[in-house]
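J.: Build me a model from this:
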Amino acid sequence: MIKTNVMRILDKIKAEYEVITYDVKDDKIDGISVSKKIGREEKYVYKTLVTKGISNNIYIFLIPVREEIDFKKVAKVTNEKRIEMLDLSELQHYTGYIRGGCSPIGMKKQYRTFIHESALEIETIIVSAGKIGFQIEINPNSLKDVVGGEFEDLIK
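T.: From the prediction side, this is the model:
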């Protein structure tokens, strides 16, 4: 089986996780499609959103795939006047990942990371394993520890 950098990082620190793979031949790699392909409820599958504040700081937000980020809430938790999505053309430069394979673990640099507080209500969440077609299922507190994350209300 393929090991992504995310898996290697988790193996090195002996974090518990499960690998989930899905077919990408149809090019449907959005979070809702992924949740259907892996047969899991959308509330367990989280998307990784990469944003930039007016200060030019990069922030990472993990929210359930069906939800929409609330830019006023995230500006408040980051103490930014305004936050915007990072332009896709800049994603690989800042993170080392491409759209559909962007994991909060193993980015080029460890950015301040926030996980939506709904993750605290479930035993495991599913996030990208750093490669299209691969996801990992991990305990939200373990993920928080790995990425130095914070739980906050981030959605509309």
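J.: For the rest of this, base every contact and every neighbour count on C-alpha atoms.
T.: Noted.
J.: Find the helix or strand that the residue nearest the centre of the chain is a member of.
T.: By Cα atoms, centre = their mean, the mean C-alpha position of the chain lies nearest to residue 48, the distance being 2.8 Å. Take DSSP states H and E as the rule and residue 48 turns out to sit in strand 46-53.
J.: same for that strand, what does it pack against?
T.: Judged by 3 or more Cα pairs under 8 Å, 6 or more residues apart in numbering; DSSP states H and E, the packing partners of strand 46-53 are strand 58-64, strand 83-85, strand 125-131.
J.: another one to check against the first:
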Amino acid sequence: MRKPYDGALWVRKKHERGTGSTPATVQLDKAGIAFTTYEYAHSNDHMDDGYGVEAAAKLGFDEHRVFKTLMADTGSERVVGVVPVSGHMDLKALAAAVGAKKASMADPKVAMRESGYVVGGISPLGQRTHHKTVLDESALQYDEILLSGGKRGFSIGINPNDLIAVLGAVAAPIGTW
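T.: You can find the predicted model right below:
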């Protein structure tokens, strides 16, 4: 359940095909996937909790429904994990989900270069380099989850099954609380 937003103006709108503004929305448009866009005024103040927590607070969504995109390195490849902003990514579980022995967080500069996005705006969609993607299975309990739309202050609402389909992703228990 959303709580009322008490801060800067935000916009929620059903996305109309052909109006893509980021590589993430362009990928969804090309795939014919329905989604909703959410915009809010991003602030660098009080970023101790992270960009995703800021999005959840400003948009009035439960932190379990707002997901962050993290990149990890397995030694042989980089993989993307998508987990709720309310927790952390279990690197051992992520490695197991992609058939690797171990994983460590990728350097933020590498994540930005390979995704084409800035930290705080990295989306699993429309990345410059395609990576295996694992979505935390907790997402499957919702009809819509929020994730970065490719820039700070811009989120996408999408059905998790559609996200899995468009990315060729898998769902696995990779989040910890």
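J.: Tell me how they score on TM after superposing.
T.: Here the TM-score for the pair of chains, by TM-score structural alignment, normalised by the length of the first structure, is 0.93; 155 aligned residues with a Cα RMSD of 1.6 Å.
J.: what does the strand holding residue 48 of the first structure correspond to over in the second structure?
T.: Mapped onto the second structure using TM-score structural alignment, strand 46-53 of the first structure covers residues 67-74.
J.: the strands in the second structure, which residues?
T.: Taking DSSP state E, the strands of the second structure run over residues 11-14, 36-39, 67-73, 78-84, 88-89, 104-105, 132-136, 145-151, 154-158, 170-172, 175-176.
J.: Format those strands as JSON lines; extra columns: distance to residue 61 of the second structure.
T.: Shown next, in JSON lines, are these (distance: least, Cα to Cα, whole Å):
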{"stretch": "strand 11-14", "distance to residue 61 of the second structure": "12"}
{"stretch": "strand 36-39", "distance to residue 61 of the second structure": "11"}
{"stretch": "strand 67-73", "distance to residue 61 of the second structure": "11"}
{"stretch": "strand 78-84", "distance to residue 61 of the second structure": "12"}
{"stretch": "strand 88-89", "distance to residue 61 of the second structure": "18"}
{"stretch": "strand 104-105", "distance to residue 61 of the second structure": "27"}
{"stretch": "strand 132-136", "distance to residue 61 of the second structure": "18"}
{"stretch": "strand 145-151", "distance to residue 61 of the second structure": "9"}
{"stretch": "strand 154-158", "distance to residue 61 of the second structure": "11"}
{"stretch": "strand 170-172", "distance to residue 61 of the second structure": "22"}
{"stretch": "strand 175-176", "distance to residue 61 of the second structure": "18"}
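J.: and the residue opposite residue 24 of the first structure in the second structure once aligned, what does it touch?
T.: The equivalent of residue 24 of the first structure in the second structure is residue 42 (alignment by TM-score structural alignment). Residues in contact with residue 42 of the second structure (Cα atoms under 8 Å, 6 or more residues apart in numbering) are 54, 152-153.
J.: sorry, back to before: out of the strands of the second structure, flag the one nearest residue 113 of the second structure.
T.: Closest to residue 113 of the second structure of the strands of the second structure is strand 67-73 (Cα to Cα; 11.4 Å).
J.: how close does the residue of the second structure most remote from its centre sit to residue 13 of the second structure?
T.: Going by Cα atoms, centre = their mean, the residue of the second structure most distant from its centre is residue 101, 24.3 Å out. Counting by Cα to Cα, to the nearest Å, the separation of residue 101 of the second structure from residue 13 of the second structure is 42 Å.
J.: can you check residue 57 of the second structure too?
T.: The gap separating residue 57 of the second structure from residue 13 of the second structure is 18 Å, by Cα to Cα.
J.: Looking at these two now, which is surrounded by more residues?
T.: Set side by side, residue 57 of the second structure and residue 13 show more neighbours around residue 57, with 19 against 12, by other Cα atoms under 10 Å.
J.: how close does whatever residue of the first structure lines up with the more buried one sit to residue 67 of the first structure?
T.: By TM-score structural alignment, residue 57 of the second structure lines up with residue 36 in the first structure. As defined by Cα to Cα, residue 36 of the first structure lies at a distance of 16 Å from residue 67 of the first structure.
J.: Enumerate every residue touching residue 133 of the first structure.
T.: 21-24, 29, 101.
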